[in-house]
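Colleague: what would the 3D arrangement of this be:
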Amino acid sequence: MSKVEPFWVAGRPATGPTSVEVHHPWDGRLIATVAQPDPAQVDAGVAAAAVAADALSALPAHARAAALTHVSQRIAQRGEEIAALITAESGKPLTWARAEVARATSTFRWGAEEARRWSGQLQRLDTDPAGAGHVAVVRRFPRGPVLGITPFNFPLNLVAHKVAPALAVGTPIIIKPAPKTPLSSLLLGELLAETDLPEGSWSVLTVPNESMPDLVADPRLPVVSFTGSEAVGWAIRDAVPRKHVVLELGGNAAALVAADWSSAEDLRWAAQRIATFSNYQAGQSCIAVQRVYADRTVYDELLAEVAAAVERLHTGDPADEATEVGPLIDLAAAERVERWIGEAVDAGATVVVGGKRDGTTIAPTVLRDVPPDARVVREEVFGPVLVVEPVDGLDDGLARINDSAHGLQAGVFTRNVQVAFRAHRELEVGGVIVGDVPSYRADQMPYGGTKASGVGREGVRAAMEDLTAERVLVLTGVDL
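Modeller: So this is what the prediction gives:
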């Protein structure tokens, strides 16, 4: 019998009575068998987090920073091994798995740096006569232990975005990874176990999804940070309205190519970026480019360039260094995307490139003439499908982007600073990327959405603020 990978309870490896198999999305072969905890082991992890809360909060900044620095360095040292693991469990092409490893390295490094800067502020209160001799010290303290629930598409870095901010502010965290991709988070547990963090500071509990509601409801975990599907995210918030819930949900990210972005060189570059980031991770990213609106004056040329760039993408075995687009996470996901493409075509859309399925792989697809009520426009495809449509000027383009239930990020290709600031003001999204696709993300910047795309913010510093609450200390009789 093959080895069963352990989970982590309060920083210690453990096995349970049940297990789950992890299969490679490309060819279905068995990658690993992972143990699952029983209710008593889950309770032990949560209880340990509650007990560790005070000790971890009181831990000096240098100690928290040292632990995060160690993890960052160890991820870098084991980078090729971790990248191969990401590829095996998620089907992500090796080139993108390496990029995820690099990002996770930076995420923990940022956590270490922010832990050292986490100081609060001094506020003088003698701005009015009644406040003479008074000064306020405003600091942020943890809301309490965190339940971090992570998805399959970034099995390492999205875990890092839960763990690094929590440990940086000194609050324990329970990680519940996606059942299809638990291996990266379990390896991260190995690295955390090498640190001197107090027992109970972290656990990685590979519970099945059907057991998640009990964890969500547990009063010892007053903060829930969830990244994943819209339906599950809002259900969590509805279930625990008195908890602090952070939701990073889906999107149908759009890019606008404005009339001034008109040179052949500019259009070729935009097309390459659009082609790459509508298909990276096989489109399984909440900010993958899904909708492109191009000013009618540049539409035909842009569409031709996008189609050519998409056709050049290499699809195949994600372990192949040449592969740029790999499989979807499983057959059900690929079949759903195939159905959505078919629905759009039946409603009048034209397939410019792709549109075919081979097992778990969807050929990178470009559609035009898509009805605005088609699911490939209205909902999150989460597959390598791109809709490219013309618009009549800036007003029309911004309105088309906003005509969505989602609002995570948007890209605006323009060199006009007035257009950039107008887009920033009017677009109902969490972030506007000027001169590039909406898929750009720096791990230190605030990241999150509006409308159905969630509440709260990730990005190390922003997440640290979300996981904490202000507490004011007023000193009196102070000679300022």
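Colleague: alpha carbons only for contacts and neighbour counts from here, please
Modeller: Noted.
Colleague: roughly how far does the closest residue to residue 144 other than its chain neighbours sit from residue 162?
Modeller: Closest residue in space to residue 144, ignoring its immediate chain neighbours: residue 222 at 5.8 Å, by Cα to Cα, 6 or more residues apart in numbering. Separation of residue 222 from residue 162 (Cα to Cα, to the nearest Å) stands at 15 Å.
Colleague: of these two, who's got more company?
Modeller: residue 162 (28 against 19; other Cα atoms under 10 Å).
Colleague: pretty sure residue 50 contacts residue 145?
Modeller: Yes: shown here, residue 50 and residue 145 form a contact pair, counting by Cα atoms under 8 Å, at 6.5 Å.
Colleague: who's more crowded, the two?
Modeller: residue 145 (27 against 20).
Colleague: give me the buried positions along stretch 227-245.
Modeller: Within stretch 227-245, the residues that qualify as buried by neighbour count (16 or more other Cα atoms under 10 Å) are 227-230, 233-234, 236-237, 240, 243-245.
Colleague: following up with a second sequence; could you model it the same way so I can compare the two?
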Amino acid sequence: MSKQKKSTARRGGLARSYPYYLAGRPVAANTDLEVLDKYTGKRATRVAFADAATVRKAIVAAHKARPAMAALPPDARRDVLEHCVKRFGERAEELALALCIEAGKPIGDAHGEVARLIDTFRIAAGEATRIEGEVIELQVSERTRGYRGMVKRVPIGACSFITPFNFPLNLVAHKVAPAIAAGCPFVLKPAAKTPVGALIIAEVLAETDLPKGAFSVIPCSNDDAAQLVEDERIALLSFTGGLVGWDLKARAGKKKVTLELGGNAACIVDAEPGADLDHVVERLVFGAYYQSGQSCISVQRIIAHADVYPALRRKLKAAVAKLRMGDPRDARTFVGPVIDEASAERIDEWIQQARKGGAKRLAGGERSGNMLPATLLENVPRDADVYRKEVFGPVACLESFDDFEDALARANDSDFGLQAGVFTARLSHAMRAWDALDVGGVVVGDVPSFRVDNMPYGGVRDSGLGREGVRSAIEDMTEPRLLVIRDPV
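Modeller: Model prediction:
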């Protein structure tokens, strides 16, 4: 690729300002969007903020780019994605620091997300040349003798993507990389609280030979983003975020819609967990508290068999109490800030409501601004918000069970259904969980927070519809086109 430019980042921090990208070109229209350092609360940088007219231009550009993107050969799409893999690797420290600052993500988690960004683009590069069709046997009766059928998959057209704050790189990657592999132009609205990572991705895309207008990355208001939902020139809307996604679906008209709307993940620890209890505790702590619990598949409900409950409770309480909270730049920090003080206040209110209802706090402490200590609650009332809703913070609820079927029923006692985890040594229980748990994915031998970027990922009920994971997303972003050929008479 011949357009490679020097990074915009300042040494030791973010650039003073970032443009948005309209039809593949950087536009420093203003510096209206202030991005805060989530730990210090101070301004970290400023970002150009698009208006309604700019959003409209981006949609028009993507719509016009449809033929050129569809005509881009698969090997050329692969080359674009491989260029991104190379450049993200070269800019890994910058990307991790951006996450640390704009999202308050502990630096260890930030490096992990950068690695997943690279993985997702690498997987998409491989899939770009494997979008295959099928030959269909049409000669099923005397009437159809001499007819042959074939199906290929073609790009669906212009796509709109709306992403949340908690994974500013990898949730963008899970929409952008499959779109490029499939040959779809797109318009992306990143979260206003964490736009920098997406704009660095756009800067790298601008170095490539993608057709004119093939992509736009435009931070904008939710009101102005309504066009991304409602405009009929958009063929597919992919939204990751809260339950407002159902309203977006209702307003989307005829376009295809995929939604990932969060979770309330349960993890069952059986009487024979199939692993050393110390390992189970280590994984539960990771699943519940990594990146301050701000993950759709964070472990929120721990349902442990009565035989292991006392030991698990003791070990888990001690492990949670030892978690270090503080500056996300410090490699020793495990729990950093949540995204803003309003979120921390909401989470704290839910904790206090649960305690008033009879829950016991085994670990945790007082909130300070948007810093909330890792909290472990026991015997939480099942009608409490912290039990029933998505907490999206460093909180887990612990309870015991006697019968495995009861544990499965409790795990299913939720409006959400994204992923669930099961620690068990019994194959029959593992298979029963796979059959009975009403979720998009069951993880046996680990926490529900486990995800590999090529696996189908998504949920049921209030957790959304459709699946991400590169190949699954490519399937959503392409349509089957049939060819029928009649043999010469």
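Colleague: returning to that earlier point: hmm, the residue nearest to residue 144 of structure 1 is touching residue 148, no?
Modeller: No: between residue 222 of structure 1 and residue 148 there is no contact under Cα under 8 Å: 11.3 Å.
Colleague: residues contacting the counterpart of residue 45 of structure 1 in structure 2?
Modeller: Superposed on structure 2 with TM-score structural alignment, residue 45 of structure 1 falls opposite residue 58. Listed by Cα atoms under 8 Å, 6 or more residues apart in numbering, the contact partners of residue 58 of structure 2 are 22-23, 187, 213, 215-216.
Colleague: what helix or strand does residue 58 of structure 2 sit in?
Modeller: helix 52-64 (DSSP states H and E).
Colleague: compared with structure 1, how much does that helix deviate?
Modeller: Helix 52-64 of structure 2, aligned to structure 1 and superposed, deviates on average by 1.5 Å (mean Cα distance after the TM-score superposition for structure 1).
Colleague: just checking, which helix or strand succeeds that helix along the chain?
Modeller: Next helix or strand after helix 52-64 of structure 2 toward the C-terminus (DSSP H and E): helix 66-71.
Colleague: who's in contact with that next one?
Modeller: 154-155, 157-158, 183-185, 210-211, 214.
Colleague: off-centre distance for stretch 203-222 of structure 1?
Modeller: On the basis of Cα atoms, centre = their mean, to the nearest Å, stretch 203-222 of structure 1 is displaced by 20 Å from the centre of the chain it belongs to.
Colleague: same question for stretch 375-395 of structure 1.
Modeller: For stretch 375-395 of structure 1, the distance to the chain centre is 21 Å (Cα atoms, centre = their mean).
Colleague: what of stretch 100-109 of structure 1?
Modeller: So, by Cα atoms, centre = their mean, the centroid of stretch 100-109 of structure 1 is 13 Å from its chain's centroid.
Colleague: in structure 2, what residues pair with it?
Modeller: Counting by TM-score structural alignment, stretch 100-109 of structure 1 corresponds to 113-122 in structure 2.
Colleague: in strands, which of the contacts of residue 58 of structure 2 fall?
Modeller: Judged by DSSP state E, the contacts of residue 58 of structure 2 include 22, 187, 215-216 as members of strands.
Colleague: which among these count as buried?
Modeller: Applying 16+ other Cα under 10 Å to these flags 22, 187, 215-216 as buried.
Colleague: widest-spaced pair of those?
Modeller: Across those, the longest distance by Cα to Cα is 8.7 Å; it joins 22 and 187.
Colleague: what touches both of the two?
Modeller: Contacts common to residue 22 of structure 2 and residue 187, judged by Cα under 8 Å, 6+ apart, are 58, 215-218.
Colleague: between those, which sits nearest residue 366 of structure 2?
Modeller: Nearest to residue 366 of structure 2 among those, counting by Cα to Cα, is residue 218 at 37.7 Å.
Colleague: give the aligned equivalent of the closest one in structure 1.
Modeller: So residue 218 of structure 2 corresponds to residue 205, using TM-score structural alignment.
Colleague: need the contact list for its match.
Modeller: 7-9, 36-37, 42, 174-177.
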